[in-house]
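Engineer: Structure, please.
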Amino acid sequence: MRILHIALTDGGGAGIGLMNQHRALLQLGVDSRVLVAIKQGKDATVTEMHPNQNVWGSNNLVVLFQKIARRLGLTLNQYDRTHRRIYNIKKKIAIPFSSPITQYDVSHHTLVEWADVINLHFVSGFVDIPSFFKNVKKPIVWTMRDENPGLGGFHYAETKQVHYKEFADLEDEFLDIKRKAIGSCTKLSIVSLSEIMRHFCDGVDFLANRPNTIIYNAISPDDYTMFQRNEARCELGINPDDIVLSFVCCLLSEKRKRFVEVLEALDILGDKRLKLLCVGKCDVEITNPNVITLGSISDRRRMSLVYSASDAFVSPSAQESFGKTVVEALYCGTPVVSTPVGIAAEIIDEGNGALCGGTPYEIAQAIKRVLGNKYNQTEIRQLATEKFAPENVAKQYIALYNETLKN
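Structural biologist: Down below sits the predicted model:
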């Protein structure tokens, strides 16, 4: 069985999940390969592809001229026209919004011809949806790593509710392109990372009524170490007698993550011993002296120290397609306070944390409940490992691939 994974990149959160799945498949004897537009790692089984359609040329000078021409409004093909329109709106509203029209026709790539099953992952900005679904007749498994496959250009339904007015024409046009292209595919199976994602797919006309299997994201427990709490605090320079919470996101200003609400929850709790460790780019003004900003962290050992040093990890996001940081915290034996989004709704209970609403008061009350309980850190890690370890995830994918081929 030959499996080809297609994704924008082998890096980032979605890329890490993909690569964990891919390597576990290889270890289980499956012939697995990866095709990306942006290769960040050095894995020899990952192939990088360059643009091959709607381009004026591959010379660096020509590519630069094409970019400048688009900015000036000189559009000679559909790709240029759609991206010019997106650019004009994004100058005012900087949110993720992707066109289904790209410069990459992957349908005739040699790896596509080689594969028995094609597993799509996060492909926004890479796979040209019309050409791919028109030309590829092999079984396709699409792992939904965000909601963009079921939307026009938006990546989350919540963002669409807020900004639809500004993107209305493009959103409707892109959604119609996807409806025609994806709707014509008779060999498409869906993988949802959570029950919430499967529910979303059931509400999309061209994704509903297709085989839809819940398989959790593959996250390696070996990447995260459960340190003793005092040991972790000592290494991070934190008082062992403090009450420590942690919060992680790329940008602290990202409203979806509700950092402001967490700060207000701290004020409601009013305990001067309460410290908040924040991981991510600090692009907001913080006046609370009990908030400790650590900046962006890519080193997994240091992230493990942050999680392990915490009495609780707080993740009150408004929306998540999965929620990788929740699993990372559980791997470190740390209980989690989370809104019921992404995977949290299915795995957080009284044995490893608490679910909460998104208001500061609700977040504060959930933090208070968790801090008042005692938890078995080893058991928290063990239960998370059973659900998310790459080998266990890969076995579920193998069963799905076999079923897809059989059908």
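Engineer: make it CA atoms for all contacts and neighbour counts henceforth
Structural biologist: Fine.
Engineer: Quick one: neighbours of the closest residue in space to residue 352 that isn't next to it in sequence, just the number.
Structural biologist: In space, not counting the residues next to it along the chain, residue 352 is nearest to residue 335; the distance is 4.8 Å by Cα to Cα, 6 or more residues apart in numbering. Using other Cα atoms under 10 Å, residue 335 has 33 neighbouring residues.
Engineer: again with residue 270
Structural biologist: Neighbours around residue 270, by other Cα under 10 Å: 11.
Engineer: does the residue nearest to residue 352 really touch residue 349, like I thought?
Structural biologist: No - using Cα atoms under 8 Å, residue 335 makes no contact with residue 349, being 9.6 Å away.
Engineer: Could you pull out the buried residues of the lengthiest helix in the chain?
Structural biologist: What stands out as the longest helix in the chain, according to DSSP state H, is helix 157-183. For helix 157-183, the buried set under the neighbour-count rule, 16 or more other Cα atoms under 10 Å, comprises 157, 160, 164, 167, 170-171, 173-175, 177-179, 181-182.
Engineer: Past that helix, which element shows up next along the chain?
Structural biologist: Under the assignment DSSP states H and E, the closest C-terminal helix or strand after helix 157-183 is strand 188-192.
Engineer: any idea how far that following strand is from the chain center?
Structural biologist: With Cα atoms, centre = their mean, to the nearest Å as the basis, strand 188-192 stands 16 Å off its chain's centre.
Engineer: Do a quick rundown of the strands in the stretch 201-350 of the chain.
Structural biologist: Under the criterion DSSP state E, counting those that start in this stretch, the stretch 201-350 of the chain contains strands at 212-214, 243-251, 274-281, 291-293, 312-315, 336-338.
Engineer: Return the most buried member of those.
Structural biologist: strand 336-338 (a mean of 30; mean count of other Cα atoms under 10 Å).
Engineer: Let's see this one next, to set against the first:
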Amino acid sequence: MKVIHVNSTAHDGGAARAAHRIHLGQRKIGIDSRMAVIHKKLDDPSVIAPLGMTGRVRAVLGGRAEAKILSRQRSANTVFHSLGLFGAGLARWLNASDADLVNLHWVAAATLSIGEIAAIRKPIVWTMHDMWPFSGAEHYEDIAGRPRANDGYTPASRAATDSGPDLDAWVFRRKRRAWGGKTFHLASPSRWLAERAKASLLFSRMPCRVISNGIDLDLYKPLDRREARRALNLPQDKRLVLFGAMASTTDRRKGFHLLVPALQALARDPDCGPRTELLVFGARAPKEPIDLGLPVHYLGQFGDDLAMALIYSAADVFVAPSLQDNLPNTLVEALACGTPCVAFEIGGMPDLVRDESCGALAPAGDVDALARAIAAVLARTGDRARAACRQSAEARFADTEVARQYRAYYQEILKQPLN
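Structural biologist: The predicted structure follows:
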């Protein structure tokens, strides 16, 4: 079985890392898997950039052109948008390859255009890392608005505050025309995203299977807490709350603005405040620090797996206050390192934190409940809690087990006639 995974890159961003881990896990169990990207930054011979410099230039120029066009639309939804108007030329290469099946991942940033996706003549599995495959131009729907993907982007569902051309609706119509006769075999890392795809007008008929993101449990594993803290120059006698994400303190979807009052409430708790400090990775210390009532250690950005395992192992609890998310790598990594997690009960979080042995969930947007959940997890932190988190990760997120689930899906698909 020969499979080609397609993603814009193999390293930058959560979708890229998840896609690369899926690809590597499949190679471990004997699948002839390759990963085709536009921008190659990893020293991995199984990851190829088949279009070379020409593809990179086309993608960069296409991305710039899309950004210019998108600037005409004024929308309350500030998440990343992609028109799918330009592509780097990968469809022709994919069709000429010896692959039995193509597994798409995050193909925005002019990696594949809507038309190029339609032109792929091999069976397609599409691992959905966000909502773009079945939405308009947006990668996540507006939290406060109506789910426009469900009604086909009618004028009535557009936010009253939006202005300019409705590019989201335009992209949706282009997808519907181009993909009308195609079948995509969807893989969703979370039950939530699978349900959103099923409710959408575009993908309601598409077959879909929920398969978690995988992780190398030999890389992400519990390390000695005292040694981890010593290596990072962190206090040994404090309970450490960890928060981190790409653009962790500036992306409102990541919920830092809700974590702030929750931590301030925690700081006022006489049982928690004096003994608790905060760790933040993915962001530098701001020029004007926010008064959280707790000492804060800004760790900066890390891309090394060992460094990340150290950070997770040093913490007592990992907090993800996202208001919208699929199946974040950060929680998978934290659990694999034996660190319990606290999050809002949104998106794929219930798939990760299934019971109190793995942490706690708070009602979406409820700051007081988030503070109470952090305090409760801190109160029961210890070796037993860490062991339970690790066992949960071993049972659900091992990259080889995820790979076997994909292989079974691929085998079913390859028995079917191509549509």
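Engineer: Look up how far residue 102 of the first structure lies from the residue nearest to residue 352 of the first structure.
Structural biologist: Counting by Cα to Cα, to the nearest Å, the gap from residue 335 of the first structure to residue 102 of the first structure is 42 Å.
Engineer: which one in the second structure is aligned with residue 96 of the first structure?
Structural biologist: For residue 96 of the first structure, the aligned residue in the second structure is residue 80 (criterion: TM-score structural alignment).
Engineer: buried stuff in stretch 81-93 of the first structure?
Structural biologist: Residues of stretch 81-93 of the first structure classed as buried by neighbour count (16+ other Cα under 10 Å): 82, 83, 84, 86, 87.
Engineer: The first one against residue 100, yeah?
Structural biologist: No - in this structure, residue 82 of the first structure sits apart from residue 100 without contact. The criterion is Cα under 8 Å, and the distance is 9.4 Å.
Engineer: mind giving me TSV with the buried residues of helix 157-183 of the first structure and columns for distance to residue 36 of the first structure?
Structural biologist: Listed next are these as TSV, based on distance: Cα to Cα, whole Å:
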residue	distance to residue 36 of the first structure
157	26
160	27
164	30
167	28
170	26
171	25
173	26
174	22
175	24
177	23
178	21
179	24
181	21
182	20
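Engineer: Tell me the one of these nearest residue 235 of the first structure?
Structural biologist: Lowest distance from residue 235 of the first structure to the buried residues of helix 157-183 of the first structure (Cα to Cα) belongs to residue 157, with 41.0 Å.
Engineer: wait, what's in contact with that closest one?
Structural biologist: Shown in contact with residue 157 of the first structure (Cα atoms under 8 Å, 6 or more residues apart in numbering): 147, 151.
Engineer: how about the helices in the stretch 201-350 of the first structure?
Structural biologist: All helices of the stretch 201-350 of the first structure, identified by DSSP state H, counting those that start in this stretch, fall at 229-236, 259-269, 300-309, 324-331, 344-347.
Engineer: Can you tell me which of these is nearest to residue 205 of the first structure?
Structural biologist: helix 344-347 (24.7 Å).
Engineer: In the second structure, which residue range corresponds to that closest one?
Structural biologist: Under TM-score structural alignment, the match for helix 344-347 of the first structure is residues 349-352.
Engineer: Tell me the helix or strand right after the lengthiest helix in the second structure.
Structural biologist: Longest helix of the second structure, by residue count under DSSP H: helix 52-70. Next in sequence after helix 52-70 of the second structure, counting helices and strands by DSSP H and E, comes helix 90-96.
Engineer: which parts of that following helix are buried?
Structural biologist: For helix 90-96 of the second structure, a neighbour-count test (16+ other Cα under 10 Å) marks 90, 91, 94 as buried.
Engineer: what does stretch 227-237 of the first structure give?
Structural biologist: 227, 229, 230, 232, 233.
Engineer: same deal with stretch 373-383 of the second structure?
Structural biologist: 373, 374, 375, 376, 377, 378, 381.
Engineer: wait, doesn't the match of residue 96 of the first structure sit right on residue 139?
Structural biologist: Yes - between residue 80 of the second structure and residue 139 there is a contact under Cα under 8 Å: 6.0 Å.
Engineer: got a list of contacts for stretch 393-407 of the first structure?
Structural biologist: By Cα under 8 Å, 6+ apart, the surrounding residues in contact with stretch 393-407 of the first structure are 21-22, 24-25, 116-117, 139, 141, 189, 215-218, 387.
Engineer: let me redo that: stretch 175-191 of the second structure
Structural biologist: Contacts for stretch 175-191 of the second structure (Cα under 8 Å, 6+ apart): 114-115, 118, 123-129, 194, 202, 206-213, 326-327, 347-348, 351, 413, 419.
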